[in-house]
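Colleague: The following comprises the amino acid sequence and a computationally predicted model.
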Amino acid sequence: MSIFSEFREFAVKGNVVDLAVGVIIGGAFGKIVDSMVGDLIMPVVGMLVGGLNFDNYFIALAGQTATTLAEAKKAGAVLAYGSFLTVLLNFIILAFVIFMMIKQINRLKREEPAAAPAAPPPTPEDIVLLREIRDALKR
């Protein structure tokens, strides 16, 4: 078998295609969660704690006196803990959404009606003959 045919067989297997679809959907879903956290949740949280923008929470490690994170990064090393808080919140929301999806999938799997029990397999002929002999001896 040539390398090309082996690669083609590998690439068209269901698992590889499923994985590719999952990665593409995961990337798009990640962007949705980033937007939800950055554009919807963090502004509300910032408003609740006094109108603060978490993206501009940082500690200047090089002694710079910048007012925004972008300026501080240009001037030297920065510990950007506000950005970390945003990414952490992104992760928590994403993990919760995935948990809820898996929970619903598991619930749907449990609710599938059980198939009707299959008829028992026919009794082998030698067993039937032995039972007939046993019954004849009892009489």
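Modeller: All right, it came through fine. In this text, all values refer to a predicted model and were calculated from it rather than measured experimentally.
Colleague: For the rest of this, base every contact and every neighbour count on C-alpha atoms.
Modeller: Will do.
Colleague: now the most centrally placed residue in the chain: how far from residue 64?
Modeller: In the chain, the residue lying closest to the centroid (C-alpha atoms, centre = their mean) is residue 98, at 5.1 Å. Distance from residue 98 to residue 64, counting by C-alpha to C-alpha, to the nearest Å: 41 Å.
Colleague: Put this next to the previous one:
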Amino acid sequence: MLEEFKKFALKGNVVDLAIGVIIGAAFGRIVESLVNDIIMPFIGALGGVDFSNHFIGLNSGITATTLAEARKQGAVLAYGNFITIAVNFMIIAFVLFLVVKGINRLAQQKKEEPKAPAAPAEDVVLLSEIRDLLKQKTV
């Protein structure tokens, strides 16, 4: 069973998947930083709203003004956090769409590049030489 697991774990597909997950996590951090540090501040400035601290306290004793403090005081309905995550998802989906579209465009350009004509087969070359020699002798 150990040998069978070793064969499975070292298959190319499993290793490729592991590499893809690692690269995906790193790319996710980049996109998360892009969204949180660059795009969301602009959205907040345009609307004058910071979505992350909008919440409804489900306990009557919640007096906090930030979501982190409110969660310490009791249960909260963090609808602003949900809006932020939904906007993040839309931005991430759009960025991934652009990446896939770019990759597909590059792949299509490679397919459309003109290919050099293949060299004629040896027998075709030999027959062409014989034809040319026969033409020279008859002229």
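Modeller: Received, thanks. The model shown is predicted, which means the values in this text are computed figures rather than measured ones.
Colleague: Checking the residue nearest to the centre of structure 1 next. Helix, strand or coil?
Modeller: helix (DSSP: H, G, I helix; E, B strand; the rest coil).
Colleague: That one matches what in structure 2?
Modeller: Counting by TM-score structural alignment, residue 98 of structure 1 corresponds to residue 96 in structure 2.
Colleague: Run the chain-centre distance for the helix or strand hosting residue 134 of structure 2.
Modeller: For residue 134 of structure 2, the enclosing helix or strand under DSSP states H and E is helix 122-138. A distance of 56 Å separates the centroid of the chain from that of helix 122-138 of structure 2, by C-alpha atoms, centre = their mean, to the nearest Å.
Colleague: Ok, stretch 24-43 of structure 2 next?
Modeller: 13 Å.
Colleague: What is the corresponding segment of structure 1 for it?
Modeller: Counting by TM-score structural alignment, stretch 24-43 of structure 2 corresponds to 26-45 in structure 1.
Colleague: Any idea how far apart the tips of that stretch sit?
Modeller: 26 Å.
Colleague: still on that earlier bit, which residues touch the match of residue 98 of structure 1?
Modeller: Residues near residue 96 of structure 2 by C-alpha atoms under 8 Å, 6 or more residues apart in numbering: none.
Colleague: the helices in structure 2, which residues?
Modeller: 2-9, 12-33, 40-47, 67-73, 79-112, 122-138 (DSSP state H).
Colleague: most neighbours per residue, which of the ones you listed?
Modeller: When you average the neighbours per residue for each of the helices of structure 2 (mean count of other C-alpha atoms under 10 Å), helix 67-73 leads with a mean of 16.
Colleague: Superposed on structure 1, what's the mean shift for that helix?
Modeller: Here the mean offset of helix 67-73 of structure 2 against structure 1 after fitting is 1.2 Å, by mean C-alpha distance after the TM-score superposition for structure 1.
Colleague: quick check: that helix aligns to which part of structure 1?
Modeller: By TM-score structural alignment, helix 67-73 of structure 2 lines up with residues 69-75 in structure 1.
Colleague: With distance to residue 57 of structure 2 as added columns, please give the helices of structure 2 in JSON lines.
Modeller: Shown next, in JSON lines, are the helices of structure 2 (distance: least, C-alpha to C-alpha, whole Å):
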{"stretch": "helix 2-9", "distance to residue 57 of structure 2": "48"}
{"stretch": "helix 12-33", "distance to residue 57 of structure 2": "27"}
{"stretch": "helix 40-47", "distance to residue 57 of structure 2": "22"}
{"stretch": "helix 67-73", "distance to residue 57 of structure 2": "7"}
{"stretch": "helix 79-112", "distance to residue 57 of structure 2": "11"}
{"stretch": "helix 122-138", "distance to residue 57 of structure 2": "84"}
